[in-house]
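*Asks:* Below: sequence and its predicted model.
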Amino acid sequence: MTSDHGHNRGPGQDHGAVLRVHSSSEPTTLNPLRHEAKNLDTSLISTCVLHALNYVDADGTYRPQLLARPPKAEDGGLTYAYRLRADRSWHDGRPVSAQDVAFTHRLMMDPGSGIPERDGYDLVEGIEIESGTEFRLRLARPYPGFRDLFTSSTGSIMPRHLLEGIDFTSDWDTALRPASGPFRLSEWRRGECVRLRRNPGYPHAGSGIDGIDFVFDHDTDSQVDDVIAGKADAAFPPPTPAIIDRLRASQVNWSFGPGEKWEQLSFQHRHPLLADRALRSAIAWGIDRDALASTLPSPSAEGRSARLDSLVRRPHHPDYRPSFSRYRRDVARARQILRDAGYRHLAGALTAPDGTPVRLRLMVPDTDAALSLRAELIASWLSETGVEVVPTPVVMTEFLRSLRAGDFELAQFSYSGNPDPIGHNTLWTHDPELPDQGRPQGQNYVNYRSPRVAELLGRSMTETDPVARAAHFADADRLMAEDLPSLPLLVHPSFAVWNPLLSGPEPYPYQAGALWNVHQWVLRRHDDAAPEPVRPSGRRR
């Protein structure tokens, strides 16, 4: 492990230092396409190792990564011409090729691959390979979200020459350790750290960084304390007022940015009690979401609230509509809704119309103490309505397993995406044509079923007029505000804390995670002139 701001060299390292970066929890896999990898802890690491055709920068702009240029539209958006960079190769020297892109698409469409996201990829009729670096992608119909295809960590390109014929659900990520990004997996000490070292096949700039050691610590206070003490080089914890106070008195760099990480309270619609909209509505009216939002420091100079009132857009987006704004804490209204629906208080406990006691388990990940505190607040508020809620912290691996299986009653968690909301349509859509296998379809973990919402979100995948497309999202959001598949709570600001000798880190809100630009980071020596410290700027798109 490294210390002293990462300036220790390991054996055989001649170029620079090994950074020490905190991660809130340990990933279960480094295969970024698998269902098990749909979390920021996997993205934080895999983004350094496996690249995609495109990435999203901190301003929300889609930019070429493995591509030499943005794709060119042809045939009215039915075909896109792509050209790969000629200087990108795998760790073994083999060029990243058009054949790798076609192979990755086949993996994504293979039902046995364990990949949950096929929206958009299922519209690809074919990939015509013209050379090692050039190909054309043909679509069945115009797809307005085409920029999200093969973008960020969940769109990482896979090496055909290494993975063809291998079970994609196996441990190839640690056995073969492929890399197209700036670093390659060197060692994974389970329960302790993941070590990455420079990928010799990547065209490195003079960064002074030979590798990264990711250490796992869900205690956000100790993450920040380690950076302040020089025991770590970077951390990206959820900010709290107490953390901000400590940072203001320190010499390390830290900054806020806009947030695309949103927190919600999810209702399991298969649960016999939560299938009742009246109970979901009473819960929504019983929660003080403004008070929840106040537990987060505001990244904006004007102190804008972090409260979230949409399931499809974030507040900084021009098409944001606060469809859920009606739900403001009103205990009397919540209790009246329950009475009107036949709920009764018997022997001091709330019972459903059939006599079932209303006692619900609220599952939360154990990696975020502030989130657990918000869960306790929710339970306290709902007790005044008669609804008994039991917050239950769960280790992250078990939390993700239960979420994917739909094995929960209430779940409170946060997640990120890319600028186009089309990537999260799978959270709210259900295809009645598919057989019911007793588990969620795709990422519809709450088992929400609304043919009208599915229709509107389906139109968002084919509508090319931006005004009409925005209207489809807004209409779907209004319907979900009535149905309450989940209750949006708040938006987390993006946040970063880092070594003052390190330049390059910045708050980053999107799916790839905070090391999206690690190839541009530069670590100065202690005897170099120190740069000006970075402090919050209220940066907004």
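*Replies:* Sure, I can see it.
*Asks:* use CA for all of it now, contacts and neighbours both
*Replies:* Will do.
*Asks:* would you list every one of the strands in the stretch 101-250 of the chain?
*Replies:* 124-129, 134-139, 183-189, 193-198, 209-216, 234-235 (DSSP state E, counting those that start in this stretch).
*Asks:* what about those strands, which gets the closest to residue 349?
*Replies:* Of all the strands of the stretch 101-250 of the chain, strand 209-216 sits nearest to residue 349, with 41.3 Å by C-alpha to C-alpha.
*Asks:* which residues sit against the closest one?
*Replies:* Applying C-alpha atoms under 8 Å, 6 or more residues apart in numbering, the external contacts of strand 209-216 come out as 1-2, 13, 15-26, 45, 183, 191-198, 522-523.
*Asks:* sorry, back to before: any chance of the strands of the stretch 101-250 of the chain in TSV, with mean neighbour count too?
*Replies:* Shown next, in TSV, are the strands of the stretch 101-250 of the chain (neighbours: other C-alpha atoms under 10 Å):
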stretch	mean neighbour count
strand 124-129	16
strand 134-139	20
strand 183-189	19
strand 193-198	22
strand 209-216	24
strand 234-235	28
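*Asks:* this is the comparison structure:
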Amino acid sequence: MSDLTSRTVHRAAGPDRRSFLRYTGALGAAAAVTTTLSACSSGPESTNATGDGGTGGGATLTAVIGYGNDGSWDPTQTASAFAMAGNEHIYEGLLGADPITREPYAALATGLPADPRATTWAFTLRPGAKWHDGRPVTADDVVFVYDRILDPKTQTLAKGFFASWLKEVRKTGATSVELELKFPFPDGAARLSLAKIMPKHVFSKPGAWDEATRGKAVGSGPYRQTAHHPKSNTTFEAFDDYNGPRKAAFAKMNWLTIVDAAPRVAKISGAGADAEIADNIPYANIGQLKKSGMSVEGGAGMNNLFLLFNTAHRPFDDIRVRQALHYAIDRDKMIEAALKGHGKASTSFLDEANPSYRPARTVYAYDPAKAEKLLREAGVGKLSVRLMAVNVSWIVDCLPTIQEGWEKLGVDVTLDPQETTAVFTKLDQKKDFQVVAAASNPNQFGLDADLIMHYNYGPENLWMGYARWADAAVAKKLFRDMDRATREPEAGRKKAMVQDYIDVVAEQAVLYPVVHNELMTAWDPKKVTGVKAQPYPGINLLQARWT
């Protein structure tokens, strides 16, 4: 699902951008945007504790992922839920980040920045770290990846997470590097987990980035990729020479991609069950799975259904029309009927557990009378809307509630669910559309509000290109306010600035969530332990082990 989720997603020119759209795959869960995170102090415990480091004999762990594995596997480009989850097991950043709390830890580097508020961070690489082909990891590999990310001529998804605050990465020794920041930015430490270090000797070759996009993966992490079959499965095995903090507990893993809900659930339940864990569990199957002895847990965070309006297509250039269509949606009914209670009506762009959350000044409570009034004020009589949507199962379940609310306004509604890649290929090709409904989860990249908001909004942001809104006067002021908040050194003031500009985002409703929902993971506790359900798509088995 999210398979398009990023801070400031820049427009890429030519083939780079087409490749990005083709291979990011599915939006929601982040387009699986993937699925994203709870930051409440009373939320899930940290998963920084490592497993026992055993190999579990020669057994193969089988996992079922509810998103496609045919998105990009290039760590600098991908927002694919499947690929991002797989890459967490294959690659390392200088720092890693706890999958639940996002607390940074030393991964390929030997320690955290000595002073997170300094504008120079020095790192030494872990002694003895090797690539999966046996060659040593060097500082040249680190510089190679960051040069690609920061190169103004190379448009990558990762650029949006770093370019605003990171000036340069330079080699200071054979296994040491230095990061120079543009200004103090403590939040950047957790973001270093997003820059997966890749071997220069492999990916500097002609055509290698295209190979990475198609699934080639060579990392320094605890698991190495052994086979990749798009639309079927990807396999892994423990890397014997790995000497880092997240040792492999499974000798082999086979991750199946099963997007359709029924066969996915069948793989982990009943007499024919042959998988130990599955994500993206439909709400209707929770009770059945628990009765059969499975553990089923959820993670609540930024995973959301959003509406994206084409502001170049009248009357969606009128703020009143966009607001009216939001006020006409009965979110409580959607949560009850489609999400079976596993969701909350969005009262801000951020989910309620985010540390920067407060209710926005504009909250779209169900108000048909207000919606009708706004349409009249906008001079809209008969309105026909084709709602293009991704075919992620829970999104499709939510569409009838949207249709019902809009039809009560007198709007003629046509629902048009399609494969996620088909939806975003059309958007990338600048084909005309009216409204898109899709899923997103920027928490797959992180928790901080600056990252989440810049993933969706910015002058060169991919989403704003889809919406045709970046050149509007109110948008330009918004982007300036966002940049000022990024640079604000005082935490309390920065939080207030973020909340203020989110009020503008809520009022404008160009790209805005309808509901935030919980993502469910199921596993067999008789076979696997140490699993933590993520509030974003995919799974993380770096602290799990055989029971």
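*Replies:* That came through, no problem. Nothing here was measured: the structure is a model prediction, and the numbers come from that model.
*Asks:* which bit of structure 1 covers the longest helix seen in structure 2?
*Replies:* Once structure 2 is assigned using DSSP state H, the helix that runs over the most residues is helix 491-508. Using TM-score structural alignment, the residues of structure 1 aligned to helix 491-508 of structure 2 are 466-483.
*Asks:* Mind reading off the mean deviation between that stretch and structure 2?
*Replies:* Here the mean offset of stretch 466-483 of structure 1 against structure 2 after fitting is 0.9 Å, by mean C-alpha distance after the TM-score superposition for structure 1.
*Asks:* For residue 263 of structure 2, the count of nearby residues, please.
*Replies:* For residue 263 of structure 2, the count of nearby residues is 12 (other C-alpha atoms under 10 Å).
*Asks:* one step back: could you dump the strands of the stretch 101-250 of structure 1 to a markdown table with distance to residue 225 of structure 1?
*Replies:* Below are the strands of the stretch 101-250 of structure 1 laid out as a markdown table (distance: least, C-alpha to C-alpha, whole Å):
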| stretch | distance to residue 225 of structure 1 |
| --- | --- |
| strand 124-129 | 48 |
| strand 134-139 | 48 |
| strand 183-189 | 23 |
| strand 193-198 | 18 |
| strand 209-216 | 14 |
| strand 234-235 | 10 |
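*Asks:* how about those, which one is nearest residue 472 of structure 1?
*Replies:* Minimum separation from residue 472 of structure 1 across the strands of the stretch 101-250 of structure 1 (C-alpha to C-alpha) falls at strand 134-139, 21.6 Å.
*Asks:* Show me what that closest one is packed up against.
*Replies:* Judged by 3 or more C-alpha pairs under 8 Å, 6 or more residues apart in numbering; DSSP states H and E, the packing partners of strand 134-139 of structure 1 are strand 79-83, strand 124-129.
*Asks:* Taking strand 79-83 as reference, get the angle to that strand.
*Replies:* Strand 134-139 of structure 1 runs at 160 degrees relative to strand 79-83, counting by axes from the mean of the first three to the mean of the last three C-alpha atoms, to 10 degrees.
*Asks:* against structure 2, where does strand 134-139 of structure 1 fall?
*Replies:* The aligned range for strand 134-139 of structure 1 in structure 2 is 176-181, by TM-score structural alignment.
*Asks:* average offset between that stretch and structure 1?
*Replies:* With mean C-alpha distance after the TM-score superposition for structure 1, stretch 176-181 of structure 2 departs from structure 1 by a mean of 1.4 Å once superposed.
*Asks:* hang on, the earlier thing: hmm, who's touching the match of helix 491-508 of structure 2?
*Replies:* 277, 310-312, 319, 321, 323-324, 452-453, 456-457, 459-460, 463.
*Asks:* quick one: which of the residues you listed has the most company?
*Replies:* Highest neighbour count within the contacts of stretch 466-483 of structure 1: residue 311, with 31 neighbours (other C-alpha under 10 Å).
*Asks:* Which residue of structure 1 sits opposite residue 126 of structure 2 in the alignment?
*Replies:* In structure 1, residue 126 of structure 2 lands on residue 85 (TM-score structural alignment).
*Asks:* Please name the residues that touch the residue lying closest to residue 501 of structure 1 once chain neighbours are set aside.
*Replies:* Distances taken as C-alpha to C-alpha, 6 or more residues apart in numbering put residue 524 closest to residue 501 of structure 1, at 5.2 Å, once the chain neighbours are dropped. Residue 524 of structure 1 makes contact with 208, 501-502, according to C-alpha under 8 Å, 6+ apart.
*Asks:* quick one on the thing from earlier: the closest residue to the match of residue 126 of structure 2 other than its chain neighbours: neighbouring residues, count only.
*Replies:* Among residues not flanking residue 85 of structure 1 along the chain, residue 68 sits closest, at 4.4 Å (C-alpha to C-alpha, 6+ apart). By other C-alpha under 10 Å, 19 other residues sit near residue 68 of structure 1.
*Asks:* Alignment lookup: residue 68 of structure 1 to structure 2.
*Replies:* Residue 68 of structure 1 maps onto residue 110 in structure 2, by TM-score structural alignment.
*Asks:* My read is that residue 421 of structure 2 contacts residue 22, right?
*Replies:* Yes: the pair residue 421 of structure 2 / residue 22 is scored as a contact, 6.7 Å apart, by C-alpha atoms under 8 Å.
*Asks:* So which residue is smack in the middle of structure 1?
*Replies:* Closest residue to the average C-alpha location of structure 1: residue 416 at 3.0 Å, with C-alpha atoms, centre = their mean.
*Asks:* so stretch 182-192 of structure 1 aligns onto which residues of structure 2?
*Replies:* Under TM-score structural alignment, the match for stretch 182-192 of structure 1 is residues 222-232.
*Asks:* same question, stretch 387-398 of structure 1
*Replies:* Alignment of stretch 387-398 of structure 1 against structure 2: residues 411-422, by TM-score structural alignment.
*Asks:* returning to what we had before: so among the contacts of strand 209-216 of structure 1, which ones count as buried?
*Replies:* 1-2, 16-26, 45, 183, 193-198, 522-523 (16 or more other C-alpha atoms under 10 Å).
*Asks:* Number of residues surrounding residue 420 of structure 1?
*Replies:* The number of residues packed near residue 420 of structure 1 is 15, by other C-alpha under 10 Å.
*Asks:* which one in structure 2 is aligned with it?
*Replies:* With TM-score structural alignment as the criterion, residue 420 of structure 1 matches residue 448.
*Asks:* Distance check, its match against residue 421 of structure 2.
*Replies:* Computed as C-alpha to C-alpha, to the nearest Å, the residue 448 of structure 2 to residue 421 of structure 2 distance reads 27 Å.
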